[in-house]
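A.B. asks: predicted model follows, preceded by the sequence.
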Amino acid sequence: MKRSEIKRRPLSDTALASIEPETREFRELDGNGVYFRVKPDGQKSWQLRYKNQAGKWSWLGLGGYPQVGGALARKKASDLRKEIAQGEDPLANKKARQAAELAAATNTFEALAREWIEIRTPGWQTSTATRNVGALELHVFPVFGKRPYTEITPKQWMDFLQSLERKGILEQMSRVRRSCKEIYDLARVTGRAIHNPLEGLNRFLQSKPAENYAHVTSKDLPELLRAIRAYPHAPDLRLGLRLLSLTGVRPTELREAPWAEIDFDNALWSIPAERMKKRRDHLVPLSRQAVEALRELHALSGRYPLLFPGRSDHKKARSNMAFNMALRRMGYEGRQTGHGFRHIASTTLREHNFPREHVEAQLAHVEGGVAGVYNKAIYLEQRKQMMQWYADHLDKLERGNVVTVDFQTKG
């Protein structure tokens, strides 16, 4: 139907459905200031024309057709005319509602947390980002994500964190508390909050006791080294555990390492700052045994960018539980972790009178006297000799011709 063929007002349902678009947008009067708008692409909608409080004509949308039919559009218009008669401006009210809805959407705890995540992610290792974001998404967002962050009280945060305590997930609880406190700090320093509701809550929550990562005693170390050598299930994990024992690096530093960091010719492993916990470049001297293990590993995964590529996605590293799962299969659950090899290296080297600063530099620890002058090659020549001695020492332990002292009880 052409608009010229319309014979009566208000517009009938037949007319509304059949009226044809034209080359230019047009409005067809339905009655009492209600208009039916038709665009050239065929889209149809309703509008109310009214005078605002300043005496100027304004247009206010009533909804699209056919979602809003004629009867509903006229009912909406009637309600709006009552608002106008009471001195209100429905267009201004609509804009205010939209602004309030937008503010509410951007004022939620999840929105603030996502902003914090975006700011903090560049400074995190991939594994750290995964743990922090995962803890928020699993525990916090389902409870507080959609709520305005300024309305969540300290008591509500306390109750929530204590509920995590009761589940026995103290490490997760502590991670969540630290993250959420930082999120509120962001709101506070940017002028969007005055108080931080998580301030001081840590004094009333359990803390996970400090622990040295599980590691075997010196008496049991030779047996562990032999078990690693004989591990039958996954050759790359066998070599990974051997490399952890030979280098003293953190499991994540090894697991996520690309082959580009390994210099076989100079027996050096150069780890860039962005992959290090302390955000400092770090050189790891490689003993003869470590180079041999790496060459054997290269035969397995050298065609991929990473030393330990994932099984389904070779561009991603193996699971962060891979080394510990291998130790578990060997029967060392609760007795030895991947990280525990660092403690063994540190204690063994100190027991054999290697200087503390050399040991701490090898482990990339921040130490007084070291941190202030740190560079990636600090004590490199001394560390080369130290780690070659250590690799030879581990081989002798594995063969069973070394008498050891129990370092489990040492400081």
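C.D. replies: Perfect, I can see it now.
A.B. asks: contacts, neighbours, all on C-alpha from now
C.D. replies: OK.
A.B. asks: how about the contacts made by Lys51?
C.D. replies: 57-58 (C-alpha atoms under 8 Å, 6 or more residues apart in numbering).
A.B. asks: would you check how far apart it and Leu244 are?
C.D. replies: Per C-alpha to C-alpha, to the nearest Å, Lys51 is found 78 Å from Leu244.
A.B. asks: same thing with Cys180?
C.D. replies: Taking C-alpha to C-alpha, one finds Cys180 at 34 Å from Leu244.
A.B. asks: and Val359, by the same measure?
C.D. replies: 15 Å.
A.B. asks: next: Asp263.
C.D. replies: In terms of C-alpha to C-alpha, Asp263 sits 17 Å off from Leu244.
A.B. asks: of those two, who's got more company?
C.D. replies: Higher neighbour count among Asp263 and Leu244: Leu244, with 23 against 14, using other C-alpha atoms under 10 Å.
A.B. asks: helix, strand, or coil at the more buried one?
C.D. replies: Recorded secondary structure, Leu244: helix (DSSP: H, G, I helix; E, B strand; the rest coil).
A.B. asks: correct me, but it touches Phe341?
C.D. replies: Yes: when contacts are counted by C-alpha atoms under 8 Å, Leu244 is listed as touching Phe341 (6.4 Å).
A.B. asks: one more to weigh against that first structure:
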Amino acid sequence: MARKGLTAKKLDNVAGKRQKSATRLWDGDGSGFGAKVSAAGRVTFFQFYYAPAGTVDEKGQDISGKRRFMTLGTYSDAYGLADARKGADAARALLDKGKDPQQHARTERERATREQKQAAQRGTVAGVLALLLWRFRRKGRTRRYIHDARRAWHRDVFPEIPREKKAADVTPQDIRRVLHRPLSRGSEHSARTLRATLHLAFKLAMQSDHDPRNLSSKVEFRTTANPVEAVPLAVEVNAKDRELSFPEIGRVWHEMGESTANPMDTLLIRLLLALGGQHITELREATWSEFDLDAGRWLIRAERHKNRTRDHLLPINKTADALLRELHTMRGRADYLFPQVRKPHLPMRVERPGAIIAALLEWQARLGKPMDKFTAADFRRTCKTRMHEIGIPKATTNHLHNHDFAGVSAKHYDRFDYWSEKQRAMTAWDIALRAAIDGKPVPEAECRAAMRWQDGTPTSGKKTD
């Protein structure tokens, strides 16, 4: 015999009255809706269900298929049976879409809390930092760059200027104390760089208040002057100039295989060189879906590239192809080329390439054959410089590295992919790289020949006007 549905009369009969033990009253229609009556007579509505696939709890553990009870509310004059039924209907509607109602509610609460926190930050020094980081993201700065900027603020700014302090109350004396921190550590370069980011951040705050697009905003920074202006610490950041010679490239190629027991580390560094010095982040976060080894192509989408203006199509030369196929036999089942060991659903950590190079330099020093210090970021400069050395035109290396070209024509109208030019350049680079690996002089004549069209016309004279 089917159970009778819940009624307000039935709930009134048990509400507020002590029971021998807690019990559940079901609606009787098989929907999972019901009410729990505690031993003290408190009536709480619930919705019973089985967790849909992909549901995780607060600890991040998968609970798909497990029994769950969602509390809807407590029976009272303000929350009655009709209100509870509406809540149960909404929960079942989410279940029909494959969503766990409790996980959905938790996500919404976290989102609301996050938005409230962000709103509270606006107008404060913490809001100024958020505005600065937003600008960096819009400009396509790398994650490492943004991470370093945020870390500098947490290390030197917030200990002197509380994050909740209003931006309008920041004085040049505050900035002076902030910049004294890196200077007291003997790091003048960090002090100059920090001053530059502080100056830009407060400039953005001032512009935000006067931006007509923010007219409806209820919170303003209300900064009438940039407090960094009065602090005399000129920014003179010198361009980096470390680039490896061809003999050094050959040495790094071979000694990478000896300095580490992890073949993934070796393949990462070798691929950075073989692929002509693409951005570390682009290779570190690359997925196998971007590669077509049969066609010899690597497609980097605009949203993953630094300049974020257009997709970047890169030819894969013979050396890079062999490395990629070797890597695929080791990590082909993962989405990323270089996944984390313990979290294979995530790409290699941002600091890992730097640690690999540091370990190589330390290993070389222990053997008594040190090299001049360099970083993983120097490979891009190295490849570009050595490419020019073997006769690859600057315009072609800019296309290989997807550098922006000045002018309205290049920015808005030129959509040619320069595939043939890039393909010949990667072939020439492969010839030079193989010679460096074998310890032989680079055959510049052969490299320059690879850059020519079949009819003998140099690459720099075709399709570029």
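C.D. replies: Thanks, I have the structure now. Note that this is a predicted model, so its numbers are computed, not measured.
A.B. asks: identify the residue of the first structure aligned to Ile175 of the second structure.
C.D. replies: Alignment note (TM-score structural alignment): Ile175 of the second structure maps to Trp157 of the first structure.
A.B. asks: residues in the first structure aligned with stretch 290-304 of the second structure?
C.D. replies: So stretch 290-304 of the second structure sits over residues 261-275 in the first structure, by TM-score structural alignment.
A.B. asks: where do the strands sit along the second structure?
C.D. replies: Secondary structure of the second structure by DSSP state E: the strands cover 23-26, 33-37, 43-50, 67-74, 291-292, 297-300, 312-315.
A.B. asks: packing partners for the shortest one?
C.D. replies: In terms of contacts (3 or more C-alpha pairs under 8 Å, 6 or more residues apart in numbering; DSSP states H and E), strand 291-292 of the second structure is packed against strand 297-300.
A.B. asks: Asp156 of the second structure: what's it in contact with?
C.D. replies: Here Asp156 of the second structure is in contact with 178-179, 181-182 (C-alpha under 8 Å, 6+ apart).
A.B. asks: and it, how far from Glu164 of the second structure?
C.D. replies: 15 Å.
A.B. asks: got it, and Arg222 of the second structure?
C.D. replies: Distance from Arg222 of the second structure to Glu164 of the second structure, by C-alpha to C-alpha: 15 Å.
A.B. asks: aligned to Phe379 of the second structure, what sits in the first structure?
C.D. replies: In the first structure, Phe379 of the second structure lands on Phe341 (TM-score structural alignment).
A.B. asks: and for its match, the neighbour number?
C.D. replies: 26.
A.B. asks: what does Cys447 of the second structure give?
C.D. replies: 23.
A.B. asks: which residue, other than its chain neighbours, is closest to it?
C.D. replies: Ala428 (4.6 Å; C-alpha to C-alpha, 6 or more residues apart in numbering).
A.B. asks: what does that neighbour correspond to in the first structure?
C.D. replies: In the first structure, Ala428 of the second structure lands on Trp389 (TM-score structural alignment).
A.B. asks: before we move on, back to that, off-centre distance for the match of stretch 290-304 of the second structure?
C.D. replies: 26 Å (C-alpha atoms, centre = their mean, to the nearest Å).
A.B. asks: likewise stretch 248-261 of the second structure?
C.D. replies: On C-alpha atoms, centre = their mean, the centre of stretch 248-261 of the second structure falls 29 Å from the chain's centre.
A.B. asks: translate Lys166 of the second structure into the numbering of the first structure.
C.D. replies: Match for Lys166 of the second structure (TM-score structural alignment): Pro148.
A.B. asks: sorry, back to before: winner for burial among the strands of the second structure?
C.D. replies: Comparing the strands of the second structure by mean neighbour count (mean count of other C-alpha atoms under 10 Å), strand 33-37 ranks first with a mean of 24.
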